[in-house]
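Peer 1: Provided below for reference: sequence and predicted model.
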Amino acid sequence: MKIAPKNRVQRTLVAGAAALTLLASTGCGAINEQATTKSYSASDGIVANVGPIGLRNLLVVAENENSTGRLLGTVVNTSDSPVQLSLTGSGTTATVTVPADGQIRFEDEANETTVDRPGAAPGALANVTVRVNNESADVRVPVLDGTLPEYSSYVPTPAPTESAAPTETPAPSEEPTDQAGA
């Protein structure tokens, strides 16, 4: 009969060890932040909200920091009235009117919006002030070039410059000269 107490002690120790193992393996997950609860921009552009306007995947595509840049991304208006949106950066402003409960996709040809210059080199972040009605926010928008194939068709090409028309120079006169003597 001495075997029974020994089995109870062993069972208690095994159950306690199992409980500690279970607690130790789940305890780390209980105190760590879950990645799925964090909001982040899953693409190349930024995500920001200013008043009733939501900027989704906003970025600028340009050849360099001083060339014309094209805005890409989507602007969503959650209000029941049209909203005037201004994006100002590096001395240049782009303004669009976003329809009530609507959106504007800058990738669409009808909504093509350019800026004179992005103000940052490709691979850097450009400082942009977003103004909606009386609210504004400063955001840092990525500038990309055409290196990635998905953006190459959006890089604005410089407008051809008109060169001066060639001018014709009169041909030298070919009058015979009298070299034989006078």
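Peer 2: Sure, I can see it. What you see is a predicted model, and the numbers here were worked out from it, not measured in a lab.

Peer 1: from here on, contacts and neighbour counts on C-alpha atoms
Peer 2: Noted.

Peer 1: And the helices in the protein, which stretches?
Peer 2: Applying DSSP state H to the chain gives helices spanning 3-31, 149-152.

Peer 1: To residue 54, which of the ones you listed lies closest?
Peer 2: For those, the distance to residue 54 is smallest for helix 149-152, at 22.0 Å, taking C-alpha to C-alpha.

Peer 1: tell me how far the closest one is from the chain's mean position?
Peer 2: How far helix 149-152 lies from its chain's middle: 13 Å, per C-alpha atoms, centre = their mean, to the nearest Å.

Peer 1: Just the residues contacting it, thanks.
Peer 2: Helix 149-152 has contacts (C-alpha atoms under 8 Å, 6 or more residues apart in numbering) with 61, 144-146.

Peer 1: try it against this one:
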Amino acid sequence: MKARLAASVALALGIALGGSGCAMITYQATTEAYDPSDGVSADVGALDVRNILVISEDGEEGNLILAVVNTGDDDATLEIEFVDSGDSYEIDVEAGQTISLGTEDEEPLLIEGLDAEVGGNVDVYLQSGSAEGVQVSVPVLDGGLPEYADLVP
């Protein structure tokens, strides 16, 4: 009788582990952070920069699109430098504030002298205060997609 009970417990335990054990060792893709849009993202100190991309018709002039979230308790300035051209821009972001640039509702940040290939990437260096800067490779897209057609400079 004891052997039969032990066998039943072992069988039940085997079924429970077999039915759920693979979830314990299987790779979980939902734990990976990724950019769900065409742009790229970066974190610079207390600033979270999201969905960075450039919309351009000819690669010479572009509309920089991005969102900046200041997760810190102090105001911060995001410095954006286009590596190849050396052009730089600054965006002031108050503590707890989110700023979006280049969308239909917001003023565009026009980049002149972009010198990038549409469909390629342009290197951008992001810096905020004394935090370590980050260089990202930002996609340059045209207005071929309907969601970008109105954003071409």
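Peer 2: Yep, that arrived. Since this is a predicted model, take the numbers as computed values, not measurements.

Peer 1: Any idea what the TM-score comes out to?
Peer 2: For these two chains in superposition, a TM-score of 0.79 is obtained (TM-score structural alignment, normalised by the length of structure 2); 148 aligned residues with a C-alpha RMSD of 2.5 Å.

Peer 1: on that earlier part again, just the buried ones from the contacts of helix 149-152 of structure 1, in PyMOL syntax?
Peer 2: This is the PyMOL syntax for the buried subset of the contacts of helix 149-152 of structure 1, where burial follows 16 or more other C-alpha atoms under 10 Å:
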select buried, resi 61+144+145+146
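
Peer 1: Out of the contacts of helix 149-152 of structure 1, flag the one nearest to residue 129 of structure 1.
Peer 2: residue 61 (17.5 Å).

Peer 1: Does that closest one touch residue 148 like I think?
Peer 2: No. Look at residue 61 of structure 1 against residue 148 with C-alpha atoms under 8 Å: they stay out of range, at 10.5 Å.

Peer 1: which residues touch the equivalent of residue 137 of structure 1 over in structure 2?
Peer 2: Aligning on TM-score structural alignment places residue 137 of structure 1 opposite residue 134 in structure 2. Counting by C-alpha under 8 Å, 6+ apart, residue 134 of structure 2 touches 42-44, 125-127.

Peer 1: how do the residues you listed look in structure 1, which are kept?
Peer 2: Here is what carries over to structure 1 from the contacts of residue 134 of structure 2, by both residues aligned by TM-score structural alignment, their matches' C-alpha atoms under 8 Å: 44, 125-127.

Peer 1: how close does the spatially most central residue of structure 2 get to residue 5 of structure 2?
Peer 2: With distances taken as C-alpha atoms, centre = their mean, residue 41 lies nearest the centre of structure 2, 2.3 Å away. Applying C-alpha to C-alpha, to the nearest Å, the value for residue 41 of structure 2 to residue 5 of structure 2 is 57 Å.

Peer 1: Then residue 43 of structure 2?
Peer 2: Taking C-alpha to C-alpha as the measure, residue 43 of structure 2 falls 57 Å from residue 5 of structure 2.

Peer 1: All the strands of structure 1, in order from the start?
Peer 2: Remark: strands assigned in structure 1 by DSSP state E are 46-50, 53-62, 69-77, 83-89, 92-98, 103-105, 114-115, 125-132, 135-144.

Peer 1: Can you convert the helices of structure 1 into TSV and add a column each for distance to residue 66 of structure 1?
Peer 2: Putting those into TSV (distance: least, C-alpha to C-alpha, whole Å) gives the following:
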stretch	distance to residue 66 of structure 1
helix 3-31	48
helix 149-152	18
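
Peer 1: Out of those helices, which gets nearest to residue 88 of structure 1?
Peer 2: Nearest to residue 88 of structure 1, of the helices of structure 1 and by C-alpha to C-alpha, is helix 149-152 at 22.1 Å.

Peer 1: Buried ones in that closest one, by neighbour count?
Peer 2: For helix 149-152 of structure 1, it's none, nothing buried (16+ other C-alpha under 10 Å).

Peer 1: Mean deviation, that helix versus structure 2?
Peer 2: When structure 2 is superposed, helix 149-152 of structure 1 averages 0.6 Å from its matched positions, counting by mean C-alpha distance after the TM-score superposition for structure 1.

Peer 1: Where in structure 2 does that helix fall?
Peer 2: By TM-score structural alignment, helix 149-152 of structure 1 lines up with residues 146-149 in structure 2.

Peer 1: thinking again about what came up before, more neighbours: which of residue 43 and residue 5 of structure 2?
Peer 2: Neighbour comparison, residue 43 of structure 2 and residue 5: the larger count goes to residue 43, with 18 against 10 (by other C-alpha atoms under 10 Å).

Peer 1: In space, what's closest to the more buried one - neighbours in sequence excluded?
Peer 2: Spatial nearest neighbour of residue 43 of structure 2, chain neighbours left out: residue 49 (5.9 Å); criterion: C-alpha to C-alpha, 6 or more residues apart in numbering.
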